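A.B. asks: This is a predicted model, with the sequence first.
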Amino acid sequence: MTEPLLEREPNTRSALHCKKEICLVIISAAVGAIASLLISNNTLNLKPVMFEKINILNDQISRPSVPENNIAAKEIAISYLGFNGRRTFSKFICSGDENDISAWKDRLCVFSSICYNKITNRFDYFRLNQSKPKPVFYDKSNRMLFRFGVTNADIPFLTLTVGGNTPWTPFVVNESYPTENFTRLHQLHSLTKTRFASYNIGHGLWEDLGSISYSLDRMNIIDRNLVIMHMNRMDDTSLFRMYHKYIIRALTDHSMVQFETYMNSFSTKYVCFDRLIVGGELSVFPRTQVREYHGREILYYNWRSKIIQNNGFNPNFVPKKHHIIISNKTESIYKRVGMKRHRAIANLEEVASFVQDTYPNISSEVIEWQYISFDKQIEMLLNTTILITPGGGVSLTLPLLPHGAHAIIMDYYVTEPDHGYLYGQSGSMEGAFFNHIPHVRKQYYQIYGPQEYEFDYPGATDARETASIIINTKRLRLLIDKALEEMEF
């Protein structure tokens, strides 16, 4: 269990109060003693937990120093209304459409001083109780909104899940922050609910968990004390064990926690967060949903580099000799009984022999990735100059390739128009994602007709989902030669 930076408030609280800011500047021993007495009489003073930051880089890389906890700039804090720190209310900042409440699937927000009410099972947003309350949102159709979302139109404020499957809306209460029966958590927390991670590593890596990294980058936050709260149950599966061992540590020094269990570990009515980041779940694969704009590239690249670096490797490593890897896809969660394979390379043995015979001076190997630990996969990919792979999840480690590497990715023949493609076209399954991975050069092995694929079982009709590719080695050579030319110095 993650040990949080927190302070617990008792159910009753004395009127005596000592502000932390004042205590820090006291230099007189006598005044300091008095201040210490006041604190001990009125609060339960828990020492902050000190977390060790571990540097596991294999290579010494010169980088500018970055503070462990950083928000772009210190915010304005001027006393004008006479609160003098005695009254606390919730605040929030967002990235995304702040003039259209219905754009909730793409909105990302950071809340300050917001509390989870364990009695009502809701997140309470504390607003100053006034005869004329202030608006929280400005919608182009509904005008000023005084609560999050539009209840009668069933429009929430944010989503915890890629694609909007888990809407989330804080509840506005016209009262100040709790003064009793609450626990205050000081470090940054993230609230999320994975959609694909339990069964699909590609979606889990680049959408579910990747969205946490993208959100931190978008809001200019660096915090190794981040606590990731997972809204749904974390099953003890091989994928989740892999995430905990190799991926979560790229985001934080702490384990991901299950939200309900975490909340129940606190005995108070309220569990309050100094900073809570919610939303920003980014769909990276659906071609019709991905908005082609500048900015995705650095988000993906930063996440790729965090993963590599936090597994002990140099994200800037470049190999000095050629190596070709051919992906052998033998397992799939979608593989049905009686299927020979699922979206694989149908003539794999022929392709492997062709590569070895045609390029005898270049090392090559055929890899079944599911039998290799993730950190070893990273190492192998960083030493690869040409990756030959079917489309689908097996191709989604492509961003881990080194700068200037080439990936030859199998397209599919469109037999059922969908995903922005028409019948007879050569479709790129992950093209909407790979379009924004510029450090790897993509060579798409296009499919021109039924003679270039083989259905995985009798009666199948959808060449995208249930067909494997028959590679023409002459055309493959054209793409490999192009890759070798472009890597020549």
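C.D. replies: Right, received. Where do you want to start?
A.B. asks: CA atoms for contacts and neighbours, from now on please.
C.D. replies: Fine.
A.B. asks: Can you mark which positions in stretch 446-459 are buried?
C.D. replies: Using 16 or more other C-alpha atoms under 10 Å as the test for burial, stretch 446-459 gives 446-447, 452-457.
A.B. asks: oh sorry, the question was meant for stretch 471-485
C.D. replies: 471, 476, 479-480, 483.
A.B. asks: from those, which single one is nearest Asn55?
C.D. replies: For the buried residues of stretch 471-485, the minimum distance to Asn55 (C-alpha to C-alpha) is 35.1 Å, reached by Ala483.
A.B. asks: ok, the closest one - contacts?
C.D. replies: 386, 406 (C-alpha atoms under 8 Å, 6 or more residues apart in numbering).
A.B. asks: Equivalent analysis for Phe317, please.
C.D. replies: With C-alpha under 8 Å, 6+ apart, Phe317 has these contacts: 382, 402-403.
A.B. asks: take a look at this one as well, against the first:
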Amino acid sequence: MRGRSAGSEGGPMGAFGHRVSGGLERAFDLRDPYKLNRAPMLRGGKRRLSSLGSIVCALLGVALLIGSGVLVGRELVRPPRRSWEGFAPGSEPLHVLEMKGIQTGLRRNGVRPGYSSFACIGHKWEDDYLQHSCRFHDICLNHTSLEWQYYVDPEAVEVPLFYHYLNGHPVYEFPDDFVMTGHVHILPYTPWAPKVLHGRIPAKHPYSDAPVAVFQSLNDFVGSFRHALFDFILPVFNLMQLFRMYTPEFLLIEAAHQGHDPDAASFLMKPEDPQLSLMRLIGQNAIVTPRQVRRTSPPRSDATCFHTLLAGSGHLQASEARVRTSTFWAAAMANLGLEVKLPQEYPVVTVITKKGRRSIENAEQIAAHLRERFPEAEIALVDGNSLNTVPLKSRAQTLLRTSVMVTPCGSLAALAYLLPPGATAIVMNYLQSETGANVQLDDDAFWNVDHVTLAYYPVGVEDYEGTSDRPGCQKQKGDPMFEEEGTLVNCNVRIADLERMEHVVGAALRRWSAEHGLATVAMLDSQR
């Protein structure tokens, strides 16, 4: 199949895509989008100015008018300033600098090279396409067929896209399973590949305003906070981090759904209130499907092109060795517009409560004991269930001021990702009833977290005594996960040894104080 030939542009275009009109000049430069550009150029009338004073007055009047127009124009036309913009050189907060450190791969110009290109990292396609991630430059989405079109120079039709590294055979078309847009541990798999067209990218195809687009599949598990964060938000962010092409202005385009329940995304990923969406942690744009990709108005062609499209492995959680959680935290704070002031004058211990399985039933008793033991610290009880009903910015604000978090294992433990650098997350273990060993349910999600300390809290048989949910919470033999998880994995705990909790929290407070060079550590030691 041949690509379409270049079509007529339909007349000259201005610097920002405005159609140039010969009948009306503009008073201000269109290259500055913040300037008011609707005022017609002042023209001299038929009356001549009769004196120098009149000329001076007229010039002053014009200057005042223009100055007022620019001032008013900037106030009326300027888009909202993002929280990471407007800082003088060298004055950016550390979290903004951290975020900008993974933007070095972004394309800095709007050049249209005419043909597509790609590069991949991770495992080779021939070995394992499930862990294969690719960057496509200058690729277009056809709005009719919904195919992604990869343009190859017709004079290079004999040049393969790549050579099969095992047998040396040339490959001229992308294999159907060149990339997997879903999570590597979730079925069904979602293989994908762009379609090769021989021809130049048609000049009539407009480019999207998004600097980067990510093509990724949502899955049935994103209704859970832990899975939404660990199995989707982090993989999407880390895909951009690996290519050093992260930008809050990226556009997430939803690939084929991975699973059988597309509505699972409506709770945390695509809620009616965008302030509740976890997407706000990593970007400024809502998720769109290929059919929802915005076209030019009026449409000039049947396709929209993207400077960069990223797609690939879902095996890019925080366990990926080449990614960091500190950059994710920095980007989340910047996207939410939170002012980061570290350290604070006194430590805050946040004890997470919840209703349902794996809750800490005597959380209030624990908080009271910690208040008595550590009077210089603020001890706060936070209802974890309510965190899903308040704006994401408010949730993050609560965690931003937390020095030590005590949380049940499972979904709410993922809140650790939003803790500030130097904080500690104390996560409950559960007791494997068949082996008698403590098990860290969330270990796979956290083993390379680099900006907070994970301090797992060991539990014993005594911590399950007197709880309100047994025996109904217990897994029974015959459950497919019984041998691995045992009986108590979903059961609540009631911490029996408050002194042990005191020791674990005290160590976290001393660590926080020492890291920030504060006097709290001396106060703690003086009380012993």
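C.D. replies: Received it, and whenever you're ready, just let me know what you need. Computed from a predicted model, the values in this text were never measured in an experiment.
A.B. asks: Could you get me the TM-score between them?
C.D. replies: Remark: TM-score between the superposed chains equals 0.72 [TM-score structural alignment, normalised by the length of the first structure]; 420 aligned residues with a C-alpha RMSD of 4.2 Å.
A.B. asks: mind listing the helices in the second structure by residue range?
C.D. replies: Assignment of helices within the second structure using DSSP state H yields the ranges 52-77, 94-100, 225-228, 234-242, 325-336, 363-373, 392-400, 443-446, 482-485, 498-516, 520-527.
A.B. asks: centre of the chain versus stretch 450-468 of the first structure, how much separation?
C.D. replies: Relative to its chain's centre, stretch 450-468 of the first structure lies at 33 Å (C-alpha atoms, centre = their mean, to the nearest Å).
A.B. asks: no no, stretch 201-212 of the first structure
C.D. replies: 5 Å.
A.B. asks: Please apply the same query to stretch 352-363 of the first structure.
C.D. replies: For stretch 352-363 of the first structure, the distance to the chain centre is 38 Å (C-alpha atoms, centre = their mean).
A.B. asks: Which among the helices of the second structure is found nearest to Val212 of the second structure?
C.D. replies: helix 234-242 (8.8 Å).
A.B. asks: Residues touching the closest one, excluding its own?
C.D. replies: Contacts for helix 234-242 of the second structure (C-alpha under 8 Å, 6+ apart): 102, 133, 214, 216, 246, 282, 310-312, 314-318, 322-323, 328.
A.B. asks: Narrow the residues you listed to those that are buried.
C.D. replies: 102, 133, 214, 216, 246, 282, 310-312, 314-318, 323, 328.
A.B. asks: What is the nearest of the residues you listed to Val77 of the second structure?
C.D. replies: Among these, Ile282 lies closest to Val77 of the second structure (C-alpha to C-alpha), at 26.1 Å.
A.B. asks: Any idea how many residues pack against the residue nearest to Val222 of the second structure when sequence neighbours are not counted?
C.D. replies: Nearest residue to Val222 of the second structure, sequence neighbours excluded (C-alpha to C-alpha, 6 or more residues apart in numbering): Ala228, at 4.0 Å. A total of 24 residues lie near Ala228 of the second structure under the criterion other C-alpha atoms under 10 Å.
A.B. asks: What's the match for Ala228 of the second structure in the first structure?
C.D. replies: Using TM-score structural alignment, the partner of Ala228 of the second structure in the first structure is Gly204.
A.B. asks: give the contact list for its match.
C.D. replies: By C-alpha under 8 Å, 6+ apart, the residues touching Gly204 of the first structure are 194-198, 210.
A.B. asks: ok, now how distant is Glu454 of the first structure from Asn58 of the first structure?
C.D. replies: According to C-alpha to C-alpha, to the nearest Å, Glu454 of the first structure and Asn58 of the first structure sit 44 Å apart.
A.B. asks: likewise Phe374 of the first structure?
C.D. replies: 17 Å.
A.B. asks: What count of nearby residues applies to Val31 of the first structure?
C.D. replies: 12.
A.B. asks: same question, the one 5 residues further on
C.D. replies: Using other C-alpha under 10 Å, Ser36 of the first structure has 13 neighbouring residues.
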